[in-house]
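Novice: what follows is a predicted protein model with its sequence.
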Amino acid sequence: MSTFYKVLLVILDYFAHQRMKFVDHPDAGLSIERYLGKYDYPLEKHTIITQDGYHLMAHRIPHGHNSNGTNRYPIVFVHGTCGAGELFLLPGFGKGLAWYLVERNFDIWLLNTRGNYHSRKHSTLNPDVDYQYWDFSWHEVGVYDLPASIDYILNVTKRTKLFYVGHSQGSTEYLVLTTQRPEYNDKIALGINLAPSAFLGDGKYVVAKIISKYRRLFKMVMQAFNFHEIFPYNSNPYIRATLRYICSEVNTFVDVCNFIFNFPEDSLRVDPETFQLVFTYVPAGCSVKQLLHYIQVMETSLFGLYDYGPKRNKKLYGVTVPPLYLIENITAPTAYFYGARDIVTKPEGIGQLISRTKRSEVLKIDETFSHVDFLFARDVTQVINEPLYRTIRKYTSLVH
């Protein structure tokens, strides 16, 4: 695998520099340490151990250039499927949400959930040989990763509450946390969900529609071939490097990169060179079970716990069908930001979230905003960061 990718990269490098118009993003290929160091920002690495033994990496940016005082507000960022915490630093220096808030007196914590390349460690299990390591969906992230991380951050910062920002799967995990671990509602000053993914639609996404229809067959094939990890760790660097090269040629391949990120959508908001920076950090790896759980939600139109089949469901849940996540039980102040062109979450799904959440604030983004635009669009400062900051300011008095 590695030899193949090395050869492929040499070929792509030749054509990129000799035959094509190659665009280098100035920060592409930089690790988070070098990325933040280049712009003179502090970085701390924190290892958080969950109740079930997973070791998580959180990257902390304690202050910005203009906000190094002591009265800062802790805020944890949680990425989407196969993502990484660095995505909140996109679409580039000074533009992403994390850059924006660190200069407004926020203490930034970029969480990397179990299974991604930063958090691929366990107290007793080896992710390379023990399939049990990968026996988790986003449910376990919400039940174990988020509580451990919130408690750790509050202990370090000596606060009683923090702010939460989740994109896509990060919002799903927030809903799991606040419904399955209700005591954590009191530790959240405001939960912000970007492109919230709970009640899903697959009408326009052909791949999801096909997989949803053959979910059980897909699951059997994955198990038969012992596939438990999406974008395995050993091949991840080569996959990311290949995609960076492909997405550097702004004329020939930009439509391919657009398709990868927007499914059938064509985003007009993402600059072509941004893709090169994005693929510095993704794909970051995740569990097949996370995808299967989402496919279950698509297939059933129900936002419920993982379906193990009637017998195991009865043993685990006490009933033959998976229980539902009761959104009505969320008591933490919760904000939903959604795009009108987002095909992952259908409008009626957003309506269900809003109607069932007791303390909710809602912002609908304009008609051209899609699922990934929340992180990668060139105008995120005006469209997302500024209104999000105005929303957060209403709740800063809750952080003590």
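Specialist: Nice, thanks for sending it over.

Novice: make it CA atoms for all contacts and neighbour counts henceforth
Specialist: OK.

Novice: can you pull out the strands in the stretch 301-400 of the chain?
Specialist: 334-339, 360-365 (DSSP state E, counting those that start in this stretch).

Novice: mind putting those strands in CSV, distance to N236 and mean neighbour count included?
Specialist: Output for the strands of the stretch 301-400 of the chain, formatted as CSV (distance: least, Cα to Cα, whole Å; neighbours: other Cα atoms under 10 Å):
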stretch, distance to N236, mean neighbour count
strand 334-339, 30, 22
strand 360-365, 33, 16
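
Novice: among those strands, which is nearest L36?
Specialist: Proximity to L36 (Cα to Cα) singles out strand 334-339 among those, at 27.4 Å.

Novice: quick one: contacts of the closest one?
Specialist: Applying Cα atoms under 8 Å, 6 or more residues apart in numbering, the external contacts of strand 334-339 come out as 190-196, 350, 354, 357, 359-371.

Novice: out of those, which end up buried?
Specialist: 190-196, 350, 354, 357, 360-361, 365, 369-371 (16 or more other Cα atoms under 10 Å).

Novice: residues contacting the closest residue to G304 other than its chain neighbours?
Specialist: Nearest residue to G304, sequence neighbours excluded (Cα to Cα, 6 or more residues apart in numbering): L324, at 3.9 Å. By Cα under 8 Å, 6+ apart, the contact set of L324 is L302, F303, G304, L305.

Novice: quick check, nearest of those residues to C247?
Specialist: So of the contacts of L324, ranked by how close each gets to C247 (Cα to Cα), first place is F303, at 35.2 Å.

Novice: and here's the other structure:
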Amino acid sequence: MLPQKLLFYSVLPILVLIFHPLYTQNNTCRTYFDYINIFTGDCYYNPDIDSDSVQVIQRYIGIHEEHTLQTDDGYILTLIRIPRKNAKEVILLQHSFLADSKIWVSQFNESVAFLFWRAGFDVWLSNSRGTFYSQKHVTLNINNPSFWNYSFHELGYYDLSAQTKYITRATQRAKIVYLGYSMGGTIGLVYGSTKPEEAAHLIKLAILIAPCSHFSPSENLLKFFVPLYCKIHEFSRSEVTAKIMPSVNWQWKIYKGFHFVFPFKKSLAYIIGLIHGWTPDESDPKFSHALLACIRSAVPLKLVLHYTQIYKSGGHLLMYDYGDKNLELYGQKEPPLYPLDKIKVPIFLIHSLNDLLSTPDDNEYLYSLLSDDVKIYGKLKIEGLNHADFAFGRHRNERVYEKILELLKRID
């Protein structure tokens, strides 16, 4: 039996190498079964998959701007703008974990960024530190471990602060609209709670879509990572504390190679269903490779560990646990909670009953912690979308983003 397995695992990569070039000629099909024969009229080559954000925007809109700014702790970020004269509002779109601005422009003409732009918005796309467009620092090189010494706290406290100030100056608008998806929701909560006065002065409305804020114990795959917490924590305090944890490693490249071959095509939908929630009707075959192409940003171990700490705490949005250094940094032995009740920016919360990462219970708990003053626009609870569907689901626009446009039109 063992020799047969060895033969199988030896031959399979060879087959992938043989057929992979064929599958990259036509990389998009209308159904999963169309991927069996990619040379039919139902399959085609989608150049967006191999393009970066700017190239995609130029292909569909024809205009863009790139703006660089520096954070207070020395990181140099790039904002991508799709400018609009006489815009109704200015909106900043904040990407999720492992992604960058490309996630907002990877759905052809249906892309969220284009939806807002065509509705009359001046659209700005965030690229948080460490992502494809934001890999510079005034003194640190990207290969320096110290470059990666940050969590989502710094993405909110420094990055979002610098971005909102820059955008309001560049557009000469008093306030902007902020839309954060997944980790983007976490970032918005960090900024709003740690710099409440500044945030309220610069942000008209914060739209939080499936924010990853509490991670209370639930039936998803995160619970399997908890036993590894102590080992990860011990490793993180060694000399390689901030060493980059790349999303595009050799295992990921192998999986992407296998994903091009039909028998493995639907594996991505099953993996997403296990982690994010089971919504098979939302899985769109034409976005299969586009979704993988968006998972390209490296992340620091510290950021992953911070989320793990929240899960291990029983679902409390705590500041980073530095162990023995907590007393020096926070004035107490345990890391403090983010003061969500101090947020002064109006919040419109959106979540799905089918989301296994940002669960309904977590969102209801989050909403209960906010003051009544910021809940003036209420919340939107939907069904049928999992966590990833907010970016790539078949009905994401009609169920989520068109509803947002309706709200923004009412409050304009």
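Specialist: Noted; the coordinates are in hand. As the structure is a prediction and not an experimental result, all values here were calculated from the model.

Novice: could you dump the strands of the stretch 301-400 of structure 1 into TSV and include distance to W134 of structure 1?
Specialist: Below are these laid out as TSV (distance: least, Cα to Cα, whole Å):
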stretch	distance to W134 of structure 1
strand 334-339	30
strand 360-365	34
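
Novice: rewinding a little: now the buried members of the contacts of L324 of structure 1.
Specialist: By neighbour count, with 16+ other Cα under 10 Å, those hold L302, F303, G304, L305 as buried.

Novice: the third one matches what in structure 2?
Specialist: In the superposition onto structure 2, G304 of structure 1 corresponds to L318 when matched by TM-score structural alignment.

Novice: so that match touches E334, yeah?
Specialist: No. L318 of structure 2 is beyond contact range of E334, at 9.2 Å (criterion: Cα atoms under 8 Å).

Novice: ok, the aligned partner of K165 of structure 2 in structure 1 - how many residues close by?
Specialist: In structure 1, K165 of structure 2 lines up with D151, judged by TM-score structural alignment. Close neighbours of D151 of structure 1, defined as other Cα atoms under 10 Å, add up to 17.

Novice: please apply the same query to F224 of structure 2.
Specialist: Counted with other Cα under 10 Å, F224 of structure 2 comes out at 10.

Novice: with L8 of structure 1 instead?
Specialist: 13.

Novice: other SSEs contacting the helix or strand harbouring it?
Specialist: If you go by DSSP states H and E, L8 of structure 1 is part of helix 2-18. Secondary-structure packing of helix 2-18 of structure 1 (3 or more Cα pairs under 8 Å, 6 or more residues apart in numbering; DSSP states H and E): helix 236-246.

Novice: from the contact counts, what lies against the helix it packs on?
Specialist: helix 2-18, helix 272-278.

Novice: report the next helix or strand after that helix in sequence order.
Specialist: Following helix 236-246 of structure 1 in sequence order, the next helix or strand is helix 254-262 (DSSP H and E).

Novice: helix, strand or coil for Q290 of structure 1?
Specialist: Look at Q290 of structure 1: counting by DSSP: H, G, I helix; E, B strand; the rest coil, its state is helix.

Novice: that one matches what in structure 2?
Specialist: Checking TM-score structural alignment: Q290 of structure 1 goes with L303.

Novice: so that match touches L155, yeah?
Specialist: No. Counting by Cα under 8 Å, L303 of structure 2 does not reach L155; the two are 9.9 Å apart.

Novice: and the buried ones among the contacts of strand 334-339 of structure 1, which is closest to I260 of structure 1?
Specialist: H371 (12.0 Å).

Novice: possible to save the helices and strands packed on helix 236-246 of structure 1 as TSV with distance to I246 of structure 1?
Specialist: Supplementary listing: these in TSV, determined by distance: least, Cα to Cα, whole Å:
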stretch	distance to I246 of structure 1
helix 2-18	8
helix 272-278	8
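
Novice: so who does the closest residue to L301 of structure 2 other than its chain neighbours touch?
Specialist: Take L301 of structure 2 and drop its neighbours on the chain: the residue closest to it by Cα to Cα, 6+ apart is M245, 5.7 Å away. Counting by Cα under 8 Å, 6+ apart, M245 of structure 2 touches A298, V299, P300, L301.

Novice: with V372 of structure 1 instead?
Specialist: F261, N262.
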